[in-house]
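Novice: Provided below are the primary sequence and the corresponding predicted coordinates.
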Amino acid sequence: MNTNTISTAALGSIRIIDLTSVVFGPYASQILADYGADVIKVEAPGGDSTRNTGPAFEAGLSAIFLGINRNKRSVVLDLKQATAREALLALVDKADVFMHSIRPQKMALLGLDTDALRARNPRLIYAGLHGFGSGGAYDGQPAYDDTIQGLSGVADSVERQTGTPRYLPTIAADKTCGLIAAHAILAALFQRERTGRGQFVEVPMFEAMTSYMLVEHFYGRHLVGANQPAGYPRTLTPWRKPYQTADGYICIMPYTDGHWKRFFMGTGNESMAQDPRFRGIAGRTSHIDQLYELLSDIMRQRSTDEWLAFCQHVEIPATRINSLDELENDPHLRSVDFFIDLRDEMQNTYRYIRSPVRMENSYIAPAMPPRLGQHTCEILLEAGLSDLQINAMLASKAAMKQPPTS
């Protein structure tokens, strides 16, 4: 992308006070930071737990933290102390968005509930990233990625396909709900531009992940009284997987009528092209196990390279498999500069993934995630606190700043 014509960041004038931790909330706020928002990460004295999750060049900048906290600033406040809460309120007075992933009941006890903060700042977007929706049977209960994957049908869908209930081998619920939180906050900001008013936005993990799962898997339950089951057969069949070839594996996706006709005709299976079970998408869906088992048998007859050449010739989507370690060298990702290296003042080199979104008039280069308390003093000064007040907070440990780096 040519950055010479860039005018301003898309969210360049937006300030976000972020009390979230772990993955759900920090992933959402990183997306907003990638659009140029000034994200102020408010941490307790111990810091976000992900600061110590995974390998690290230095304590507090571990791998998981690096992946979800770029382009942010860090302030450390002990919200158990009144002066810290007062400092946070001063930050809120100048903020556009306040987001947290703390139980609503605890926020109310701290005097940081939506009514209290929006009374101070009527333009504030107050985003509660909760485990479960307010007023529901599970209101206030803790939620983590694994428990939400279990509740929302993820583990059941894997059991239907493999015979064993398992979680997806990625932090699927946290990241999916983080995406939903980011777009919900953007929508609220857009509405505020129209009305001038802030609002409360709730993003409950259970409801968000269940909505995600039921896009296709609600399936027959849409038809009230028809006694049709949930679960989209095409994605639940155990035959839906990378297919073994004569020398490896391949991901192939014949989908349309034309794809399947060209596949069967080009592989010497002309009779299958006329088989009524496979001639339309409704028939293929009803007989998906037989179809994918047949596909699996055929794929073993040629090498991976032969299949890739065949599929390119007959215009059927197909790719090789990338291992996680191979992604950095994928020719497409390299050609679009997807990975970016940064060197810090300690001469450590970090590799980051840029935002996948590219905008003609907005670009924010990845910047190092903040060290714990790196920006405490400058942020409190921006909030209107005096040097005397800040020093008193540091002395009482109501606030903490980054110690000097050696």
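Specialist: Noted; the coordinates are in hand. Numbers count the residues shown, from 1 in each chain.
Novice: can we go C-alpha only for contacts and neighbour counts from here?
Specialist: Will do.
Novice: how about the nearest residue to the spatially most central residue of the chain, chain neighbours excluded?
Specialist: Centrality entry for the chain: nearest residue to the mean C-alpha point is K175, 2.9 Å, by CA atoms, centre = their mean. Distance criterion CA to CA, 6 or more residues apart in numbering; nearest residue to K175, sequence neighbours excluded, is F24 at 5.9 Å.
Novice: thinking again about what came up before, wait, doesn't the residue nearest to the centre of the chain sit right on V23?
Specialist: Yes - counting by CA atoms under 8 Å, K175 does reach V23; the two are 7.1 Å apart.
Novice: strands along this protein, start to end?
Specialist: Along the chain, counting by DSSP state E, strands occupy 15-19, 38-43, 72-77, 97-100, 125-130, 199-204, 243-244, 249-252, 318-319, 339-343, 349-353, 399-400.
Novice: then this one, side by side with the first:
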Amino acid sequence: MSGPLDGVRVVDLTTVVVGPIATRTLADQGAEVIKVEAPGGDILRYLAAGSRSPAMSGKFINFNRNKRSIGLDIKQPEGAAALRALLARADVFVTNVRPAGLERAGLDFATLSALNPRLIHCSIQAFGRGGPYFNRPAYDPVIQSLSGVAGAFERSTGEPRFVPMVMTDHIAGLIAAQCVGFALYRRERTGLGEAIEVPMFENMASFVASEHLGAATFEPPLGPAGDERLLSPYYRPLPTKDGFITAHPNDNRQAFAFFAAIGRPELREDPRFNTPKARSENAAAFFELRAEALREKTTAEWLDIFAAADVPAARYNRLEDLLEDPHLAEVGFWEQDDHPTEGRIRRARTPNRFSGGMREETIPAPRLGRDTADILRELGHDEESIATMMKTGAAFAEGA
């Protein structure tokens, strides 16, 4: 069996995280992804700590499985011609090069659709077209700062903070992969490709607004923006006698079971807590009483009590604890493989499953230009032509 995108060819001109997570998602579903790398390669090869050899950081390995790598200097005519030849045969082009750079290189949708009318052109941008920020550079912290993510931390903790993950890159990258799937479906009906623009800022502003617009949804506003439950300082893992736990009753059945579990069954009659609306309006008091109660027993004791009462609860995992989590172990979440150059590696498998089949073979993340010669042969280059391109630097492979 193969993945749902088997037979789809993707040309990937992306770097860092937002683009590679989009193309890895497509690759994990069976698409053939050809990663086009400029001299020096994707900066993520060097940016993250942890590597056994140069240009192969652990982070790069995680974001670039199931891809082939071709090294091209598209500033040279032969390199640019090879990229155009790839795009002429591709189904999808994904890039996070800024729009002005795409136009200068002749990689904008208008130019490429004339070359390949069936091409789906997906441009992941920091900011959308038409606004004053368009064409500015940005990375995840810039978008977290601008979109209200850091501001939500300030409301909650008293100081602006970033989520300690490149969250906006992940969200925008997954949205880009989703949009490509939508466009492929429409192409099945129309036969034509199309341009997709995925702006990181607007997508994250939408993400934050969906959670926190709240009373400001109405015009005029019925109150300030912000979901006070999520902005509570108690909205976090809470201390027990010997560690931390997260317990999160939500509907009435769960809330009343929680009250019974902590020895306060009378709270189900308290008008501050006897309905979801009341608990939301009195979130600070509700969260504070939860915090006080949880200090009275150990984490293991509470987990047993809440499991018996069917109250949503879980232990607190540190980053290292994920490697030993019993559920992840049981579902086969962690996989180990022998990378041809990097030795034994651990990776998280694709969590989602399709009954019609999944990609069976996992291709290890490539060394820079690993597949350059093979891909050029597929494009019709003979050995002399490949050797010439390698000599001039129009094409390259690590160590070649």
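Specialist: Looks like it arrived, so ask away. Every value quoted in this text rests on a predicted model; they were computed, and no experiment measured them.
Novice: still on that earlier bit, can the strands of structure 1 go into TSV with extra columns for mean neighbour count?
Specialist: Formatted as TSV, these follow (neighbours: other CA atoms under 10 Å):
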stretch	mean neighbour count
strand 15-19	23
strand 38-43	25
strand 72-77	26
strand 97-100	24
strand 125-130	26
strand 199-204	19
strand 243-244	20
strand 249-252	19
strand 318-319	18
strand 339-343	13
strand 349-353	14
strand 399-400	26
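Novice: ok so, going back, residue in structure 2 matching the residue nearest to the centre of structure 1?
Specialist: If you follow K175 of structure 1 across to structure 2 using TM-score structural alignment, you land on H170.
Novice: ok, that match touching R24?
Specialist: No - using CA under 8 Å, H170 of structure 2 makes no contact with R24, being 11.3 Å away.
Novice: neighbours around the counterpart of P165 of structure 1 in structure 2, how many?
Specialist: Matched to structure 2 by TM-score structural alignment, P165 of structure 1 sits across from P160. When neighbours are defined as other CA atoms under 10 Å, P160 of structure 2 has 15 of them.
Novice: so who does P160 of structure 2 touch?
Specialist: 150-154 (CA atoms under 8 Å, 6 or more residues apart in numbering).
Novice: narrow these to those in helices?
Specialist: When DSSP state H defines the helices, the subset of those inside them is 150-154.
Novice: now for those residues: which two are most distant?
Specialist: Spanning the widest gap among these are A150 and E154, at 6.5 Å by CA to CA.
Novice: more neighbours: those two, which one.
Specialist: A150 (20 against 14).
Novice: and that one, how close does it get to A110 of structure 2?
Specialist: 37 Å (CA to CA, to the nearest Å).
Novice: which parts of the stretch 201-350 of structure 2 are helices?
Specialist: Taking DSSP state H, counting those that start in this stretch, the helices of the stretch 201-350 of structure 2 run over residues 228-231, 252-261, 276-281, 283-294, 299-309, 326-330.
Novice: which neighbours do A150 and E154 of structure 2 have in common?
Specialist: Joint contacts of A150 of structure 2 and E154 (CA under 8 Å, 6+ apart) are 160-161.
Novice: give me the distance between the alignment partner in structure 1 of S232 of structure 2 and H183 of structure 1.
Specialist: Correspondence of S232 of structure 2 to structure 1, assessed by TM-score structural alignment: T237. Noted for T237 of structure 1: a distance of 32 Å to H183 of structure 1, by CA to CA.
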